[in-house]
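**Q** Got a predicted structure plus its sequence, pasted below:
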Amino acid sequence: MSDNGFTTCPYNASHRVPRSRLQHHIVKCQKVNPELWICPFNATHRCQENLKENHYNTCPDRPHDIALPKAKAAKNSTVGAVTTPKPILQKDYLPENDPDCEYWD
């Protein structure tokens, strides 16, 4: 039997789940297990606090254009937008406000 489509739960090594269901499984499993560090590049990567620096440096999902010292300088070790996006109101999406909208009637 092929094991390619399955992965091991980071909270309990005896849990083998399909890769497509890993995120769903982690949400359930984290409620009853001790808290693990969450990788800022892939939320399905979880590890113990003492192993986080090693994972951070070797994560296969870390973008190659992010320099490690700059990324690690962030307050909570996450990489992403540092500003809050401006909320867009529903009225901004109405066809009358869209110059590219085509009326077929």
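**A** Here it is on my side, so go on.

**Q** switch to C-alpha atoms for all contacts and neighbour counts from now on
**A** Fine.

**Q** Tell me how far the residue nearest to residue 46 when sequence neighbours are not counted lies from residue 27.
**A** Nearest residue to residue 46, sequence neighbours excluded (CA to CA, 6 or more residues apart in numbering): residue 38, at 4.9 Å. To residue 27, residue 38 is 12 Å away according to CA to CA, to the nearest Å.

**Q** take a look at this one as well, against the first:
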Amino acid sequence: MDPERLIQCPYDKNHQVRACRFPYHLVKCRQNNQKIAKELVACPYNARHRVPRQELNMHMSVCENKVSPELEGVRWGTNNRTKEATAWQCPPSQEDWEADADEAPAPPFIFGTRAYVRINQEQ
């Protein structure tokens, strides 16, 4: 989609908005036209589509953003190939944090002191 293409606002037919600014305009124009906003509903396939409530079923049947059921299964991971790809599991970790802590214990934290300075001075 061309970001500079002009799109007509569903709340005010006199508004022509660039495609890149259209989502922001919808929010602002909906707040300014609450009476019209109550009559319009968002398309489930594209939230930028606002249609009268009575025409929603007709719009959904012809919407250009409608996805076929076959593609919808691939998109949401309901096909077999996706299940096979997600069967991988992470190998167990070789790290032992308790053993590392026993080898080089950190100095105790005392608020308001600089323990790291004392350690450096002892060495």
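**A** All right, it came through fine. This structure is a prediction, so every number in the text was calculated from the model and none was measured.

**Q** one step back: what about the residue nearest to residue 46 of the first structure, how many residues close to it?
**A** 16 (other CA atoms under 10 Å).

**Q** Aligned to it, what sits in the second structure?
**A** With TM-score structural alignment defining the correspondence, residue 38 of the first structure maps onto residue 42 in the second structure.

**Q** Run through the residues that contact its match.
**A** Under the criterion of CA atoms under 8 Å, 6 or more residues apart in numbering, the neighbours of residue 42 of the second structure are 48-51.

**Q** I would like the residues contacting the helix or strand hosting residue 25 of the first structure, please.
**A** In this structure, residue 25 of the first structure sits in helix 22-30 according to DSSP states H and E. Outside of helix 22-30 of the first structure, the residues that reach it under the criterion CA under 8 Å, 6+ apart are 7, 9-11, 17, 44.

**Q** Strands - which of the residues you listed land there?
**A** When DSSP state E is applied, these are split such that 7, 17 fall in strands.

**Q** Show the residue spans covered by the helices in the second structure.
**A** Assigned by DSSP state H, the helices in the second structure fall at 22-32, 34-37, 56-62, 69-75, 80-85, 97-103, 115-122.

**Q** Pick out the residue nearest the middle of the second structure.
**A** When CA atoms, centre = their mean is applied to the second structure, the residue found nearest the centroid is residue 47 (13.7 Å).

**Q** just to revisit the earlier point, tell me the buried residues within the contacts of helix 22-30 of the first structure.
**A** 7, 9-11, 17, 44 (16 or more other CA atoms under 10 Å).

**Q** out of the residues you listed, who's nearest residue 32 of the first structure?
**A** Nearest to residue 32 of the first structure among these is residue 11, at 9.2 Å by CA to CA.

**Q** If anything else comes up later, I'll come back, but that's it for now.
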